[in-house]
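Trainee: Can you look at this prediction? I've put the sequence above it.
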Amino acid sequence: MMSLREAAMALGTVASANAASRFQQVSTDSRTLLPGSLFVALKGPNHDGHDHLAVVAAAGAAGAIVDHRCSVDLPQLVVADTRRALGVVAAYWRQRLPLQLVGVTGSNGKTTVKEMIAAILRQLGSTLATEGNLNNDIGVPLTLLKARPFHQYAVIEMGMSAAGELTWLSSITRPDVAVITNAGPAHLQQFRDVNEIARAKGEILSSLSSKGTAVINGDDPAADFWRSLAEPRKIIDFALDNPAAAIRGYWSATRSGGLLKVEGVAGEWQTELSLLGRANGINALAAVAVAHLLGATPEQCQQGLASLQPVSGRLQLINLSAGGQLINDCYNANPASLGNAIEVLAQMPGRKTLVLGDMGELGEQSEDFHREAGAVAAAAGIDRLITIGSQSRLAADAFASLRAGGAHHYADIDQCCAELPGFDSNDYLLVKGSRSAGLERLVEFLIERANGDLPEVLH
């Protein structure tokens, strides 16, 4: 991969010993480190990687990046900030890679869009993609450092929770294609409003190469602002509602996914998706836009999209063999993604029940957003709203004021599990909440109670 001397040069430091030694991987976890790896000693609120240097030395590490010299028989590169140094080494490695790199950000849909793009690009050649949602200033460098000369493409998901974070991640990755899926009300504890979030999302364009392309959601209110940031570089937009977009689509929902018709510069064709929700229609258009730019044919786009299955916890439809359908969407929640989920549930036949946990990081507007959630669910024709947590009680109150007797509130998951009634064959139940709500535990309980064994995942 590279020598300790090269890494030291990138960091502006020197290796304490064996500068010519080469490392083949980079690790921040002493438990999984392989021989010949460079260890980066990160510090967190409950851990300090420097405490494990003896372990990594015994495991055969080639060296370590540290913030102070430690009395361990291991070559060490001393820097002021090991977390920052991880990004610097990744940026140095990126400069040596001939691959086409796609960066993806947005308030909602970025993980799904990343998976869609990667699925299509794998039809073209060797493709590296972010695993899961390892999209912060640790996950992005570690993903990039897994790239090898044989990779033709890399699809890197980039998240942020504060202004300036995407500027740093973009400087590390230097994307050839930068995708912005949308800007919505998330992380409002750090931002005053959605306009500030849109500006922060636009930071991904700060290190877009001069010959690069910005791929922008033409339906988003911030689209013109992002275009202004991208100019004079090439821009391609995608949309379900904007007829002037370069790549346009039409979405028809089905009980198990949807039919997407594509028009515009990527040709005219259609494909079926095993993914619920109109939001996945716009996600697919983003992926098609990127794939078209990189030379994919409509057939390759169709093949890639057809291979996708829902990410666990994201609108995942599960058949409860004892009766009813469960839609597991508990991976995370904000007002925009909740609106998408309610739209999906409202289109289902039978009795529709929404289980809502608290939505986190909404700042001073949290109470208003939760009240609005209850009102939106009632207006959409949801039959029952079950809420768990202190903030979601406000949603239950708003729902009950519009649909008397349809709301039930539980203080916590344990109470809900103990008192929640069973479901019959015409029930659709969608579970939604922020990660902090821990609703995956409720999903597991519902599956076990209904089936007594592993569920049958419909898609």
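Mentor: Arrived safely.
Trainee: From here on, just use CA atoms for contacts and neighbour counts.
Mentor: Fine.
Trainee: The longest helix anywhere in the chain packs against which elements?
Mentor: The helix that spans the most residues within the chain, counting by DSSP state H, is helix 278-293. Counting contacts by 3 or more C-alpha pairs under 8 Å, 6 or more residues apart in numbering; DSSP states H and E, helix 278-293 packs against helix 110-121, strand 213-217, strand 234-239, strand 247-254, strand 257-264, helix 298-306, helix 335-346.
Trainee: what is the orientation angle of the third one with strand 257-264?
Mentor: If you take axes from the mean of the first three to the mean of the last three C-alpha atoms, to 10 degrees, strand 234-239 sits at 140 degrees to strand 257-264.
Trainee: What helices and strands are in contact with strand 234-239?
Mentor: In this structure, strand 234-239 packs against strand 213-217, strand 247-254, helix 278-293, with contacts taken as 3+ C-alpha pairs under 8 Å, 6+ apart.
Trainee: Need the winner for burial among the ones you listed.
Mentor: Scoring these by mean neighbour count under mean count of other C-alpha atoms under 10 Å gives strand 213-217 as the most buried, with a mean of 27.
Trainee: try it against this one:
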Amino acid sequence: MFVGGVQTVRERTIRAVAALAGAADPAIEGTAGPDVVIDSRLATPGAVFVALPGEHVDGHDFVAAAAANGAVAAICTHPTDAALAHLVVPDALQGLTRLATGVIAEAKSSGLRTVGITGSSGKTSTKDLLGQVLAAHGATISPKGSFNNEIGVPLTALRVTDDTRFLVSEMGARGGGHIAWLCRIVPPDVAVVLNVGHAHLGEFGSVEAIALAKGELVEALTPQGWAVLNADDPLVAAMAARTRARLAHYSLTGEPAGDLRVWAEHLRADDVQRHSFTLRAAGAGDDGAIDCAEPVELQGPGRHQVVNALAAATAALALGVPPVTVAGALSGAVAQSAWRMQLMPRADGVLVVNDAYNANPDSMRAALVTVAGMRRAGGRLIAVLGDMLELGAAAADEHEKLGALAAELGFEVVAVGQLADEIARGVRRGFGTVTRVSDVQEAVAVAQANLQPADVVVVKASRGLALDRVADALAAAGETA
């Protein structure tokens, strides 16, 4: 039960902000808040601006601009000429981190419940689903997009107000210790681990090292917490041995083990691979015994979204959200973050699927399998595929496997990027059709050529390739066709 106050603002004295951030007492009266920003253009009246150093620019150069937009204080490493309170700290990021840590500690003492989500793929989609489920039960903070690093997590945490009941944090890792560090800012009451795959393989070196890093999330739990684990992923299920918390398992293949057990039955898919199923749960959550069978109809396409929905449902049920509320919210949930299996139907009948936000071998497979299920009578499947980044020594082999899978599923492939030749080699190995292109403009031209009303086009690559431009151009072409 939430027992916090009813105030809806995060304003506090400038001196209190300084104390939380680890700055010397500025001896300045007045209040700051509610917003904390790192972009001077986003400063609002009363805001606190954090002057982070950047690769190309220094946040201290923009303190005056933040002040002009209404900021009343800046967390910085040295004073500037700007007319606002300077909260001087040894390191601006550390100041931001200390401020967020203090705010969350205060909020948790008043009843805030926190959820951390990690995994090699599906973090943002699951976070978006869970945010909407929890919001149906109480005031919830959940970031839009993928704010899952040392800057995004504290900035999201600083949106918490006195009436916030739930905070959902997406937690990424690019090395060992990263998630443990994020958990010191936002200690989780519920830790959700989705999967262990090949994303960032080049940085970690092995899947086992990835599993070791992801498991830091469940290690941060207290015995009163909940470890929400994917029973269908052996590396995730094994994390049960690394936590003191209660265990909640979810599965797509049948009833798993655990104090709380969640699974799906009677899966069905429509013509664009939106799935419906019966949400089953047994065991007990924070509010007592659970035994339910509730219908769910997801709005997003893909069988993998059922797995994401089960993860979100398990976390919510563990926190005491009623099953009927969970099922209803999952059925009404819509995409919160751009370029993730975004359906873009054209007026001429062509369907463009924009999944260009990011890519790794696991998410590529899920996307291609999902879109293959959308094939329409008399129509073709076309895939514009680009590089999957951060795969290290495995990159060439994984891209060739990707091409072979696309050919096996019946896609005509347009390959772009530094590893387009490897994609093309895989397509040819699978006796498929492939065109190697040099840039976005050529990719659009080749993909657009000879499109017919029943065709389905999917666009996917790592974010660094910005292939969302291809999807947008193809969708726009339908307006003038």
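Mentor: Sure thing, it's come through. Everything numeric in this text was worked out from a predicted model, so none of it was measured.
Trainee: hang on, the earlier thing: minimum distance to residue 438 of the first structure: which of the helices and strands packed on helix 278-293 of the first structure has it?
Mentor: Between residue 438 of the first structure and those, the shortest gap by C-alpha to C-alpha is with helix 335-346, which sits at 16.0 Å.
Trainee: quick one: that closest one to strand 247-254, angle?
Mentor: When the same axes, to 10 degrees is applied, the directions of helix 335-346 of the first structure and strand 247-254 differ by 40 degrees.
Trainee: quick one: helix 335-346 of the first structure aligns where in the second structure?
Mentor: Matched against the second structure by TM-score structural alignment, helix 335-346 of the first structure falls on residues 361-372.
Trainee: what does that stretch rub up against?
Mentor: Counting by C-alpha atoms under 8 Å, 6 or more residues apart in numbering, stretch 361-372 of the second structure makes contact with 121-122, 197-199, 272-273, 301-304, 341, 353, 355, 381, 388, 398, 402, 405-406, 409-411, 456, 458, 460, all of which sit outside it.
Trainee: mind running it again at 6 Å?
Mentor: Residues outside stretch 361-372 of the second structure that contact it (C-alpha atoms under 6 Å, 6 or more residues apart in numbering): residue 302.
Trainee: Can you mark which positions in that stretch are buried?
Mentor: Judged by neighbour count using 16 or more other C-alpha atoms under 10 Å, the buried positions of stretch 361-372 of the second structure are 361-364, 367-372.
Trainee: just to revisit the earlier point, now tabulate the helices and strands packed on strand 234-239 of the first structure in TSV and tack on distance to residue 205 of the first structure.
Mentor: Converted to TSV, these look like this (distance: least, C-alpha to C-alpha, whole Å):
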stretch	distance to residue 205 of the first structure
strand 213-217	7
strand 247-254	20
helix 278-293	15
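Trainee: Which of the ones you listed sits closest to residue 135 of the first structure?
Mentor: Closest approach to residue 135 of the first structure among these (C-alpha to C-alpha): helix 278-293, 17.8 Å.
Trainee: Now do the closest one: distance to the chain's middle.
Mentor: Its chain's C-alpha centre and that of helix 278-293 of the first structure lie 15 Å apart, by C-alpha atoms, centre = their mean, to the nearest Å.
Trainee: With stretch 406-424 of the first structure instead?
Mentor: Relative to the centre of its chain, stretch 406-424 of the first structure is centred 29 Å away, using C-alpha atoms, centre = their mean.
Trainee: what about that stretch, how long is it end to end?
Mentor: Taking C-alpha to C-alpha, to the nearest Å, stretch 406-424 of the first structure runs 17 Å from one end to the other.
Trainee: Among the buried residues of stretch 361-372 of the second structure, pick out the one closest to residue 474 of the second structure, please.
Mentor: residue 371 (16.4 Å).
Trainee: hey, which strand is longest across the second structure?
Mentor: Scanning the second structure for the longest strand, with DSSP state E as the assignment, gives strand 288-301.
Trainee: out of the helices and strands packed on helix 278-293 of the first structure, which comes closest to residue 170 of the first structure?
Mentor: Between residue 170 of the first structure and these, the tightest spacing by C-alpha to C-alpha is seen for strand 213-217, at 12.8 Å.
Trainee: Could you tell me where that closest one falls in the second structure?
Mentor: Mapped onto the second structure using TM-score structural alignment, strand 213-217 of the first structure covers residues 226-230.
Trainee: Residue in the first structure paired with residue 156 of the second structure?
Mentor: Using TM-score structural alignment as the criterion, residue 156 of the second structure maps onto residue 143 of the first structure.
Trainee: any idea how far that match is from residue 286 of the first structure?
Mentor: In terms of C-alpha to C-alpha, residue 143 of the first structure sits 22 Å off from residue 286 of the first structure.
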